[in-house]
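Trainee: 3D model of this:
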Amino acid sequence: MTDTANKKVTNHDAIYAQPHAEIQDFSFDERVADVFPDMINRSVPGYATIVHGIGRLTARFAQPDTLLYDLGCSLGAATLAMKQNNPAANSLIVGIDSSTAMVERCRKHVNAFRGETPVEIRLGDILNQDYQPCSVVVLNFTLQFIEPALREALLSRLYQALTPGGVLILSEKVRDEDSRCNDLLIDLHHEFKRDNGYSELEISQKRAAIENVMQLNSLSEHLDRLQRVGFSHAQAWYRCYNFCSIFAIKPDSTKDTHD
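Mentor: Below is the predicted model:
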């Protein structure tokens, strides 16, 4: 993602504007990478606010001599927010994504912005990484594309890699456990997309393309899972419709004497 704060001109998302004879599963390919900033800002309510919040949380929790991870970094919006707000000396930001198209563009975007913190953008599967000691981990609309049975093990590994007092920031589209509320939230989200210029055809085809690759949890399921892997402090700090962002703090024995 480009730096949304700078509101750069981006390509218009019209991937689903014409009827598709067959709806393929959604993937982060060249077509999506070309229009992703427009797609994400027109599809995710409050996206810029979430990215801004990631920067603010980085400013509070980044620690010297540690890594900061942006997992599923796509075009680097969260990476840049971390870079621009990181106060920690001798730290390194590592962005990882499994899409070649995203990684190639992300490197260009990140390199275009100055900052004292070095950044490495790596092509890879976040399930198969050797995570080093880190103080900030960001999963910005990433976990929802991971096989549900594998999510807890990944979060457990990240918890182990986090230094005491470190933070994990998890943004997700969620489903509500109350079916009537869930239906209303979906309708409100679709209205948001209509207000941003998407047609009924685009909304319908995009939903069909993504339903097999994005399996949602409820907010309570996310919070329960974070507690199970060790995070005693976890809270949703942002929510709009069925999109939310959570911070989860690893206990620090010097501050959390009750843990």
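Trainee: switch to C-alpha atoms for all contacts and neighbour counts from now on
Mentor: Will do.
Trainee: contacting residues around the residue most central in space within the chain?
Mentor: Nearest residue to the geometric centre of the chain (C-alpha atoms, centre = their mean): N140, 0.8 Å. Counting by C-alpha atoms under 8 Å, 6 or more residues apart in numbering, N140 touches 70-73, 78, 169-172.
Trainee: And this one, please, so the two structures can be compared:
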Amino acid sequence: MYKDRVFAEKRITITPFRFNEKVARVFDDMLVRSVPLYGEVLKQQARLARQFYKPGTQIFDLGCSHGNLGILLLDCFDGVVFKMIAVDSAEPMLRRFKKRLAVHDRHSCIDLACACIENIVISNASVVVINLTLQFLDAEKRDALIQSVFNGLCKDGILLLTEKTIHPDPQMNALEQEYYYQFKKENGYTDLEISQKRDALERVLVPETVAEHENRIQKAGFASFDVWLKWFNFTSMMAVK
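Mentor: Down below sits the predicted model:
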């Protein structure tokens, strides 16, 4: 695993964060050191996907990056045939996903699509996963995407959503941010790296409150909603149609 040093050197100008080849190369290390409980989230999502998947339907992974969830599903389904559409707009990520699939004997279960997730037509789906991706969309596109997900899910289908969130109380939000930065320091990131990445993500990653996510999901028509995991400013949610 290559170590993430994307923001290790002092920059005069901080450009907006992009999922380019440099990021793709170190993405596994970046995820483990930057996203609390990342492995646990994927493990439980894979189990939920296995439970809610209906034969003859499709799983959609919107913002699949380099395929950690997809590879996990191939093992979790343990020989059971399924169909998954994995979507990402970053070609460097999909190239790495393709290489990982090429050595897996069940690679035909997963189709890759290079596209913006808001342009994908969701249909005949029993499971839709959106991990740390909705937060990169313009606000007006988020409502439309969640509505599209609802429309494309079959009855009793599930949406699995993980996002970086903010707390509506400024004092609580500052506390959550403090503990998150401490988490990153404990994982070896310097103050410079933390600061420069924060600046690079400003206005690129725009988080929302848990209530805003819940309101959007309920407005789309989902029958039930739950926060099944929350670590300060990271929240994993699920909603059933």
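Trainee: TM-score of the superposed pair?
Mentor: Remark: TM-score between the superposed chains equals 0.96 [TM-score structural alignment, normalised by the length of the second structure]; 241 aligned residues with a C-alpha RMSD of 1.5 Å.
Trainee: Helix, strand, or coil at V129 of the second structure?
Mentor: At V129 of the second structure the chain is in strand, as set by DSSP: H, G, I helix; E, B strand; the rest coil.
Trainee: Would you state the helices of the second structure in chain order?
Mentor: Assigned by DSSP state H, the helices in the second structure fall at 21-25, 27-34, 38-52, 68-76, 91-102, 139-152, 170-186, 191-201, 210-220.
Trainee: residue contacts, P19 of the first structure?
Mentor: L201.
Trainee: One more pass at 10 Å, please.
Mentor: 201-202, 205 (C-alpha atoms under 10 Å, 6 or more residues apart in numbering).
Trainee: How about L219 of the first structure?
Mentor: By C-alpha under 10 Å, 6+ apart, L219 of the first structure lies in contact with 172-177, 225, 235-236, 242-246.
Trainee: counterpart of E118 of the second structure in the first structure?
Mentor: Using TM-score structural alignment as the criterion, E118 of the second structure maps onto L127 of the first structure.
Trainee: Now that match: closest residue in space, sequence neighbours ignored.
Mentor: Spatially, and ignoring its direct neighbours in sequence, L127 of the first structure is nearest to L154 (6.5 Å; C-alpha to C-alpha, 6 or more residues apart in numbering).
Trainee: Matching that neighbour against the second structure, which residue comes up?
Mentor: By TM-score structural alignment, L154 of the first structure lines up with L145 in the second structure.
Trainee: With distance to C114 of the second structure added, can I get the helices of the second structure in TSV?
Mentor: TSV is the format used below for the helices of the second structure (distance: least, C-alpha to C-alpha, whole Å):
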stretch	distance to C114 of the second structure
helix 21-25	15
helix 27-34	18
helix 38-52	22
helix 68-76	15
helix 91-102	7
helix 139-152	17
helix 170-186	31
helix 191-201	22
helix 210-220	26
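Trainee: Can you tell me the number of residues neighbouring D178 of the first structure?
Mentor: Per other C-alpha atoms under 10 Å, the neighbour tally for D178 of the first structure reads 9.
Trainee: What residue in the second structure is paired with it?
Mentor: If you follow D178 of the first structure across to the second structure using TM-score structural alignment, you land on D169.
Trainee: who are the neighbours in contact with the aligned residue in the second structure for I93 of the first structure?
Mentor: The equivalent of I93 of the first structure in the second structure is M84 (alignment by TM-score structural alignment). The contact partners of M84 of the second structure, by C-alpha under 10 Å, 6+ apart, come to 57-61, 70, 73, 108-112, 125, 127-128.
Trainee: from the residues you listed, which would you call buried?
Mentor: 57-61, 70, 73, 109-110, 112, 125, 127-128 (16 or more other C-alpha atoms under 10 Å).
Trainee: Quick one: the residues you listed as TSV, columns for distance to Y179 of the second structure too.
Mentor: Listed next are these as TSV, based on distance: C-alpha to C-alpha, whole Å:
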residue	distance to Y179 of the second structure
T57	41
Q58	38
I59	34
F60	32
D61	29
G70	30
L73	31
C109	39
I110	37
L112	36
A125	37
V127	32
V128	30
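Trainee: Of the residues you listed, which is the nearest to P16 of the second structure?
Mentor: Set against P16 of the second structure, the nearest of these by C-alpha to C-alpha is D61 (24.5 Å).
Trainee: distance of that closest one from P92 of the second structure?
Mentor: Applying C-alpha to C-alpha, to the nearest Å, the value for D61 of the second structure to P92 of the second structure is 17 Å.
Trainee: So what does G165 of the first structure match up with in the second structure?
Mentor: Match for G165 of the first structure (TM-score structural alignment): D156.
Trainee: Next, count neighbours for the residue nearest to that match when sequence neighbours are not counted.
Mentor: Nearest residue to D156 of the second structure in three dimensions, chain neighbours excluded: K241, at 5.0 Å (C-alpha to C-alpha, 6+ apart). Using other C-alpha under 10 Å, K241 of the second structure has 21 neighbouring residues.
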